[in-house]
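**Student:** could you work out the structure for the sequence below:
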Amino acid sequence: MSEPETLAEAALLITCLRGQPFTIPSNIDWHTLQALAAENGVLLPVCRSLSEAGAAIPDFFASAARECGVAAEIFSAELESLLKEFAAQGIDALPLKGPVLAESLYGDAAMRQCNDLDLLVRGGDYPRAEALLLRLGFAASSEIDDYHRRFVRNGVPVELHFGIAPSRYFPFDLDGVWRRSAEGTFRGSPMRVMSDDDLVLFLCLHGLKHGFSRLIWILDVARALNRIRTGDYKALIQRARREGQEAWLLIGCEVVREMLPRQLPPGMDAAIAESPRMAERARRVVAQMFAEDPKVINEIRAFYLQTERSARRRWRRRLSYLAPTPMDDQWMERYRISRNLVPVLRPLRVLQKYGISRVWRTLFPPAA
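**Tutor:** Predicted structure coming up:
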């Protein structure tokens, strides 16, 4: 589908998400609208918006939305079962995204498309949690990296996390996340729930990691921002600044401003205005994000280096790319190579995998 062919459908899609009054053009291509909504993970909220507006929704469109709802229920039932199993073993589990996020942000576990389940456990509990999944019939579908591993059973993927994201690129205060988390339940099964502030920062990180390339990730941030009960957005920005996350937060807010302008809370808008320089940098990054080659702009390492103000931290991040990963360790063990050679072989492996041009753009991206 070329851009001119999808312009009307894309405009209607975004208007539905903005919650503004709209009329449906007589020549709208419903198949294109459905494909765009599904691709962006917003078929369910768009279908609800169209229904509330009294639109005559074609059967195939409504059927596709119902199928998404059925799939969401399958994931919800799986999550409920897993939370019970984890609780029985005394393992705290904190669901990331998925049905819990749908329930908290959209009021219904079946109102947000779900492709997998993400469960965060404490680092010390990870071995027991992994062993539990294997006993329950899950099979590992990836090697373990520095923050998670993927498993699958009966077509349902589960990502078991002991970290939020690669710590060398996106530092996140995990101890603080657990300390600030609260007890909660999902359909009667116990779980831990992120604080409102942590949820906003996590969703900004998640969206940034993927270049905010799907509308659902933008809608998630907008809804999470509006759930902050204290309304103290200035304190949120100050905390993000202390923890090196201010850039993620402001980029997330500017993406919301760009796509869903009326959904950026006025209090957040006022707090952002007190950081004009960082806000301007965030706006430039967002402009690049929507205008440039996604293969370049979606590179999370480049994003970090574009927005990090401290030269010392920028160089620390650059040098951290040369540190061995678990995959490097496995490769060296497989070929019986001494770890003393890591400082030499790691840079060569990076260059071989990505090429000098991409490595250079990552380490020295255009200034934001």
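**Student:** CA only for contacts and neighbour counts going forward, please
**Tutor:** Noted.
**Student:** can you give the contact residues for the helix or strand harbouring I216?
**Tutor:** Element membership of I216, judged by DSSP states H and E, is helix 215-225. For helix 215-225, the external contacting residues (CA atoms under 8 Å, 6 or more residues apart in numbering) are 17, 40-42, 105, 196, 199-200, 203-204, 206-207, 212, 252-253, 255-256, 259-260, 263-265.
**Student:** how far does that helix sit from its chain's centre?
**Tutor:** Relative to its chain's centre, helix 215-225 lies at 10 Å (CA atoms, centre = their mean, to the nearest Å).
**Student:** kindly report the same for stretch 287-299.
**Tutor:** 17 Å.
**Student:** contacts for that stretch next, please.
**Tutor:** Defining contact as CA under 8 Å, 6+ apart, one finds that stretch 287-299 is touched by L208, K209, H210, G211, F303, R361, T362.
**Student:** then stretch 361-368?
**Tutor:** Identification of contacts with stretch 361-368 by CA under 8 Å, 6+ apart yields R281, A282, R284, V285, V296, E299, R301, A302, L305, Q306, T307, R318.
**Student:** recalculate using a threshold of 6 Å.
**Tutor:** R281, R284, V285, A302, Q306 (CA atoms under 6 Å, 6 or more residues apart in numbering).
**Student:** before we move on, what about stretch 127-146?
**Tutor:** Applying CA under 6 Å, 6+ apart, the contact partners of stretch 127-146 are R150, F151, V152, R153, P326.
**Student:** so how do I select the buried members of those in PyMOL?
**Tutor:** In PyMOL, selecting the buried portion of the contacts of stretch 127-146, with burial taken from 16 or more other CA atoms under 10 Å, looks like this:
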select buried, resi 150+151+152
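**Student:** including secondary structure, could the contacts of stretch 127-146 go into JSON lines?
**Tutor:** Formatted as JSON lines, those follow (DSSP: H, G, I helix; E, B strand; the rest coil):
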{"residue": "R150", "secondary structure": "strand"}
{"residue": "F151", "secondary structure": "strand"}
{"residue": "V152", "secondary structure": "strand"}
{"residue": "R153", "secondary structure": "strand"}
{"residue": "P326", "secondary structure": "helix"}
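**Student:** please generate a structure for the following sequence too, so the two can be compared:
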Amino acid sequence: MIKLNTKLYRQQACLAINKQLSDQYLTSTDFWTYAQADAMFPILWTSLTEADQARALPSLQLPISGKVFAADALRMKNATARVLRAFNDAKIPVICMRGVAVSEKLYPHAYLRPHTDIDLLFEEKHTLMAKQVVGNILHYNPLKAYPMLFKQGDIPLDLHIEPIGAERIKAWKDITPLSTKDFFMYAQESTLAGEKALLVGPRVMLPYLCFHALKHSFERLIWLYDIHLLAQQVNDLKQWDAVLEGMKEYKLERPCFYALSYVKEHMGANIPDEILVATKPNMGLVERRLFARFMKHEIIPYMAERLFSRMLPSWSQRLEFWRETIYPSLEVREQIAGGGCVKCNFIRTRLKQIGRAMLAFGKEIFLIART
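**Tutor:** So this is what the prediction gives:
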């Protein structure tokens, strides 16, 4: 029996992408359970031969087939189509930030990229009308403490007026100038889920996906696989010059370097070496160790905050970033608290997080001191 952890799972999943998954993991229940939680199951499962699928099938906790993937994808496609149709009728230009925009435009079959929510970006001036469309026409219900998040059944609909979430953590505006205006500037009319939609070009989309993946500390392998597929598309269309221009304009070289290095090394993405050279940041000893651990498939605690703080140009901005991260606005504190006494629950949650962070950093300092 193999004892699997996240690091080992990610290593083997990358091997599976390159059709090098060993027999012991092919028949491991834990491996496929990790893959399902990570949304990588469809892409990994369909990469197997029929013979290997037959061997792996007894290891699955639930029987899975292409029809199951297709049914889930069709449900989300229909939900997205209904939302896009309502916004089109109301003449509110919107952009699907991920979801169907990724599954339909990057994957050979949309069902290979599971997603469970809908993220829409629009200009702030449309906020009131957008909420009326969501509530009065689409009949999505607002969620307490989340003024821009709505839900119908088990499908969340998340409305955004800022692509990076700067309305929640204002210090993020100092990290990157990427804004809603940039998304609409580089968007072209297309179709998604069978409805008229705006599709964002890779000059904006690739840096944004790298930022989004880092924002969540690269916790999910599927986000890196999205970047891998988009990088392949950029390479095929010879768009690297425009994309590099976008990375530099939005000051997102660091997240792009991390993500592109990983997908080149472990997923076989065709990324020119000069792109990595142009985006490589100056790293001190601590960050070089962080990067090495990341490249060895490790999920690093608080990686997002640690790298974002390094992207800020001044110490005063870094201090403000950490202050707002640790003690954010009341709205965000209410969301972190999750109900009940906001002050009590927030402080309790933060103390647990700070304790885990101090333990993790203490281990890192000990390892650095030993080398």
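**Student:** ok so, going back, where does the helix holding I216 of structure 1 end up in structure 2?
**Tutor:** Per TM-score structural alignment, the counterpart of helix 215-225 of structure 1 in structure 2 is residues 221-231.
**Student:** what's the neighbour count on whatever residue of structure 2 lines up with E243 of structure 1?
**Tutor:** The alignment partner of E243 of structure 1 in structure 2, by TM-score structural alignment, is Y250. Other residues near Y250 of structure 2 come to 18 when the count uses other CA atoms under 10 Å.
**Student:** what ranges do the strands span in structure 2?
**Tutor:** 95-96, 118-121, 141-143, 146-152, 155-160, 187-192, 195-200 (DSSP state E).
**Student:** any chance of those in CSV, plus distance to R254 of structure 2?
**Tutor:** Compiled in CSV, these are given as follows (distance: least, CA to CA, whole Å):
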stretch, distance to R254 of structure 2
strand 95-96, 25
strand 118-121, 24
strand 141-143, 34
strand 146-152, 29
strand 155-160, 24
strand 187-192, 24
strand 195-200, 21
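**Student:** coming back round to it: can you lay out the contacts of stretch 127-146 of structure 1 as CSV showing distance to E85 of structure 1?
**Tutor:** Formatted as CSV, the contacts of stretch 127-146 of structure 1 follow (distance: CA to CA, whole Å):
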residue, distance to E85 of structure 1
R150, 18
F151, 16
V152, 16
R153, 15
P326, 28
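**Student:** buried ones among the contacts of stretch 361-368 of structure 1?
**Tutor:** R281, V285, A302, Q306.
**Student:** ok, for the counterpart of the last one in structure 2, nearest residue in space, not its chain neighbours?
**Tutor:** Just to be clear, that refers to Q306 of structure 1. Mapped onto structure 2 by TM-score structural alignment, Q306 of structure 1 lines up with R310. Nearest residue to R310 of structure 2 in three dimensions, chain neighbours excluded: R318, at 7.7 Å (CA to CA, 6 or more residues apart in numbering).
**Student:** do I have it right that the one you found meets F308?
**Tutor:** No - judged on CA atoms under 6 Å, R318 of structure 2 makes no contact with F308 at a distance of 8.7 Å.
**Student:** these two: which is more packed in?
**Tutor:** Counted by other CA under 10 Å, R318 of structure 2 and F308 do not tie: F308 has more neighbours, with 23 against 19.
**Student:** residues in contact with stretch 78-95 of structure 1?
**Tutor:** Contacts for stretch 78-95 of structure 1 (CA under 6 Å, 6+ apart): D118, L119, L120, V121, S189, M191, R192, V193.
**Student:** check which residues of stretch 241-255 of structure 1 are buried.
**Tutor:** Using 16+ other CA under 10 Å as the test for burial, stretch 241-255 of structure 1 gives G244, Q245, E246, A247, W248, L249, L250, I251, G252, C253, E254, V255.
**Student:** would you list these in JSON lines and tack on distance to V100 of structure 1?
**Tutor:** Output for those, formatted as JSON lines (distance: CA to CA, whole Å):
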{"residue": "G244", "distance to V100 of structure 1": "27"}
{"residue": "Q245", "distance to V100 of structure 1": "24"}
{"residue": "E246", "distance to V100 of structure 1": "26"}
{"residue": "A247", "distance to V100 of structure 1": "26"}
{"residue": "W248", "distance to V100 of structure 1": "23"}
{"residue": "L249", "distance to V100 of structure 1": "22"}
{"residue": "L250", "distance to V100 of structure 1": "25"}
{"residue": "I251", "distance to V100 of structure 1": "24"}
{"residue": "G252", "distance to V100 of structure 1": "21"}
{"residue": "C253", "distance to V100 of structure 1": "22"}
{"residue": "E254", "distance to V100 of structure 1": "25"}
{"residue": "V255", "distance to V100 of structure 1": "23"}
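**Student:** tell me which of the residues you listed fall in helices.
**Tutor:** E246, A247, W248, L249, L250, I251, G252, C253, E254, V255 (DSSP state H).
**Student:** how about the second one, nearest residue that isn't a chain neighbour?
**Tutor:** Read that as A247 of structure 1. What sits nearest to A247 of structure 1 in space, not counting adjacent residues and going by CA to CA, 6+ apart, is T307, at 5.8 Å.
**Student:** not counting its neighbours along the chain, what's nearest E254 of structure 1?
**Tutor:** The shortest distance from E254 of structure 1 to any non-neighbouring residue, by CA to CA, 6+ apart, is to R283 (6.1 Å).
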